[in-house]
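Asks: return a 3D structure for these sequence lines:
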Amino acid sequence: MVALVAFVAIALVVSFFCSVFESVLHHLTPAYVINLEKKQSCWAGKVRWLHDNLDRSLAAVLTLNTIAHTFGAAGAGAQTATVFGDASVGLFAAILTVLILFVSEIIPKTLGTNGWHKLAPYTAVCVGFLVKLQMPLIWLAEQVTRQLTPKHKKNDYLREEISAMADIGEEEGALLGTGSDLLKNMLRFRDLKIIEIMTPRSVLFTLPESMDAETYLQTCPDNAFSRVPVYSDEPDDINGFVMKNDILMAYHQRGGSITLGELKRPIIAVLENESLPRLMSTLLEQRNHIAMVVTEYGDIRGIVTLEDMIETLLGREIVDESDEVVDMQQVARQKWAERLPSQLH
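Replies: Below is the predicted model:
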């Protein structure tokens, strides 16, 4: 009878801890490991090893769990037949199955799922010992699984998972609606092209560089743009931009005869298919706020600003009291629709 209890106890207890360890391993995230390292936790090194050797750790846990189940069930079955007779083996098998289901599967995995943050350090210590103890078996398992594992692992669903987590965070109250939208906009930011957010050439507000400050103040008293592209001969010949504040300051200090060409600043040119993150990095590094968008042949497509990129991240237009139009791309499409019928006749 003592041997029977011992076999059952070994099967259930060992399997209980193995199921807890397995649940913790499946829930261990890179963010949790990085957070421990930032806090300089004494457990950080062990948990990092556990995360980086996840396949070995799972192999060690599953191997021990299988041995415990097999050894415990076989030994308990034999002892049951000896103590209670062969007729009782079927009933005992049913009882043991229920015990294994609850004691070594449902309960421990529920505990591991709900408390993996607290259990991860202890799991790292125990599983590390199991890996060393079962290294020959783990090595053999690695040789088999290596043939089934892609050489270059790539998680194609990571961005979708982060986006889904943002929605869950908003539903649970961990993120505000704006925070969730910002996170999702950041994920799609790198896939957007400049041409999708720029102000098209057809609706650009530009001025000739030959215009003087006095004429500017007379003809554009209500100009709401802080930066205005300037051109030499034709509107398509944009060769720089002027700051509204520079014009006003020059007018008061040097008189109204000073031209916009004397005040213009160089404008950088970027290809229309350039990625937004790269352009944003360039503008910030060069302390610029505006760029001219061109084709590979040098034709001007429009203007893009740092504000356009911030609006894309926020998911909404930044407008103030002086903005009469919110979406310049929509205006460009309307103008094109108005011109199209006349061009067809």
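
Asks: can we go C-alpha only for contacts and neighbour counts from here?
Replies: Will do.

Asks: and the helix or strand Ala291 falls within, what does it pack against?
Replies: Ala291 belongs to strand 290-294 when elements are defined using DSSP states H and E. With contacts defined as 3 or more Cα pairs under 8 Å, 6 or more residues apart in numbering; DSSP states H and E, strand 290-294 has these neighbours: strand 268-271, strand 300-305.

Asks: most tightly surrounded among those strands?
Replies: The highest average neighbour count among the helices and strands packed on strand 290-294, using mean count of other Cα atoms under 10 Å, belongs to strand 300-305 at a mean of 22.

Asks: and the next helix or strand past it?
Replies: Sequence order places helix 306-314 as the next helix or strand after strand 300-305, per DSSP H and E.

Asks: what angle sits between that next one and strand 290-294?
Replies: Relative orientation of helix 306-314 versus strand 290-294 (axes from the mean of the first three to the mean of the last three Cα atoms, to 10 degrees): 90 degrees.

Asks: second input sequence below; structure requested for side-by-side comparison:
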Amino acid sequence: MEEFLSVIPIELIGVLICLLLSAFFSASETALTSLSRLKTNQIIDSERTGANYLKMWRDKPNHVLATILFGNTVAELLASFLTALYATQNFGKSGNIGEMIAFILVTTTILIFGELAPKVFARHNAEKSAIPVIIGLRIFYYLFYPVTELLMFISKTFIVGLGGTHSATGPFVTEEDIEYIINVSDSEGTIEPSKKEMLEKVMDLEDKVVREIMVPRMDMITIELNSSYDQVRDIVINSRLTRLPVYDINADNIVGILHSKDLIRSEKSDDIKTDIADIMREPYFVPETKRIDELLKEFQKTKNHMAIVVDEYGGTSGLVTIEDILEEIVGEIRDEHDEDEELIISNQEGVLVINAKIDLNSLEKILETEFPEDNYDTLGGFVVDLMGKIPKTGDRVRYKNFNITVLEASKRKIIKLKIEKDKIHKETETLPKKEVT
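Replies: As a prediction, this is how the structure comes out:
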């Protein structure tokens, strides 16, 4: 063995050692950066030997990266220097063709075996490689510590000078991580479809605004401020609602929220309160454009269960409750007092009779078509916008290859519609009003 080593030039042995170090540092960088913070903590919490060493990467990632980059740079520069030294000694002065060939060979070798191959391997074996590489890196971490500290100081100063931040803190789990976990769990059958759907709805909360889920102003049950005690009690009993908005003059001026339990409490007291203003609570107002995930947090913080939704001009658009938000996650919540309201009244031979309140997202799936996005969420709102007026019973309009007929309407809104699909696609057009006899 000694005779064999004595034949090999010391410079080439040095190049080989530098190449191995470069491969180690390259693999370390890729293996560690390929792990999410979630996966890193899972490995740390496991009982695998050496798993605790990953705390160094989790808590000081910038310092570990500085160690890796400094070590890799030194190894590659030293390999190039030793190659040049060997070539000079054996092929003559600098510029000799032999020296150039040697330099090209070592550069190619470093690129393939010191960079590319180790990184590809570590990328596909990140979890298996993480513990071995971090154990090895601990030696270089303390060996290079004075140098890496100086490099980190210079780097931070430069970054801050450019107006950036050097903080390595990021989200523990990203939204993409959660979506990936949900999809993998679904494909592997480890999560029930209903739970998958619920989790996806939670993820979608940030994409929805209050206007999409609110009870519109037309459907609000309200109490006039000057109503008598008996009138208020009758409204509460008949509506079977626990909270009712109180208005003064008109619904654009909501002045309070009446809780049914406050009404009952006042009824049981010796001095029955007949003035709503004495027992109603302050209303909570939110804009139409507020995201419902933000509103849910506000409900939890303020302990409110109902908010009055206002438009950009301050007028009342509707109301939203915490139940409305929860229904976006778990689906329709009904109690023994809720009356069923069919949205699809009938569906026979390509003819649909539909409640005008049906939301367009649901209807798109049923009809396998798309509706334009605008300031409406229901089929009724879409038809009103399409016709440019509040239609009367019997009015018809055409959209794509669908004939839409108003079956029932009031002076203020559409109640029921019929949709017929034909096989010929035409442009949107308004048809003459149907004669009613």
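
Asks: re earlier: pipe the helices and strands packed on strand 290-294 of the first structure into CSV and attach distance to Lys154 of the first structure per row.
Replies: Formatted as CSV, these follow (distance: least, Cα to Cα, whole Å):
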stretch, distance to Lys154 of the first structure
strand 268-271, 30
strand 300-305, 33
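
Asks: closest to Val326 of the first structure out of those?
Replies: strand 300-305 (14.7 Å; Cα to Cα).

Asks: Ala117 of the second structure: what's it in contact with?
Replies: Going by Cα atoms under 8 Å, 6 or more residues apart in numbering, Ala117 of the second structure touches no other residue.

Asks: secondary structure element for the aligned partner of it in the first structure?
Replies: Superposed on the first structure with TM-score structural alignment, Ala117 of the second structure falls opposite Ile107. Ile107 of the first structure belongs to helix 107-133 when assigned by DSSP H and E.

Asks: ok now that helix, how far from the chain's centre?
Replies: Remark: helix 107-133 of the first structure is offset 27 Å from the chain centroid, using Cα atoms, centre = their mean, to the nearest Å.

Asks: right, and Ala68 of the first structure touches Ser15 too?
Replies: Yes - using Cα atoms under 8 Å, Ala68 of the first structure makes contact with Ser15 at a distance of 6.4 Å.

Asks: in the second structure, what stretch matches stretch 57-76 of the first structure?
Replies: Residue span in the second structure matched to stretch 57-76 of the first structure, by TM-score structural alignment: 64-83.

Asks: nope, stretch 5-15 of the first structure is what I meant
Replies: Counting by TM-score structural alignment, stretch 5-15 of the first structure falls onto residues 12-22 of the second structure.

Asks: check the mean deviation of the matching stretch from the first structure.
Replies: Average distance, stretch 12-22 of the second structure versus aligned residues of the first structure after superposition (mean Cα distance after the TM-score superposition for the first structure): 1.5 Å.

Asks: which residues are in contact with that stretch?
Replies: Outside stretch 12-22 of the second structure, the residues that touch it by Cα under 8 Å, 6+ apart are 71-72, 75-76, 78-80, 82-83, 86, 110, 113-115.

Asks: please apply the same query to stretch 88-99 of the first structure.
Replies: Counting by Cα under 8 Å, 6+ apart, Val8, Leu12, Ala73, Gly77, Thr80, Ala81 sit against stretch 88-99 of the first structure.

Asks: check stretch 43-58 of the second structure too.
Replies: Stretch 43-58 of the second structure is contacted from outside by Leu32, Arg37, Thr40, Asn41, Val64, Ala130, Ile131, Pro132, Ile134, Ile135, using Cα under 8 Å, 6+ apart.

Asks: can you give me the end-to-end span of that stretch?
Replies: In stretch 43-58 of the second structure, first residue to last residue: 11 Å (Cα to Cα, to the nearest Å).

Asks: and that stretch, what's buried?
Replies: Ile43, Ile44, Ala51, Asn52, Tyr53, Leu54, Trp57, Arg58 (16 or more other Cα atoms under 10 Å).

Asks: give the aligned equivalent of the fifth one in the first structure.
Replies: Yep, that's Tyr53 of the second structure we're talking about. Per TM-score structural alignment, Tyr53 of the second structure is aligned with Lys46.

Asks: helix, strand, or coil at its match?
Replies: helix (DSSP: H, G, I helix; E, B strand; the rest coil).

Asks: what's the local residue count around Ile238 of the first structure?
Replies: 19 (other Cα atoms under 10 Å).

Asks: from Pro229 of the first structure, how far off is it?
Replies: For Ile238 of the first structure, the distance to Pro229 of the first structure - Cα to Cα - is 6 Å.

Asks: picking up where we left off before, how about the match of stretch 5-15 of the first structure: buried residues?
Replies: Gly14, Val15, Cys18, Leu19, Leu20, Leu21, Ser22.
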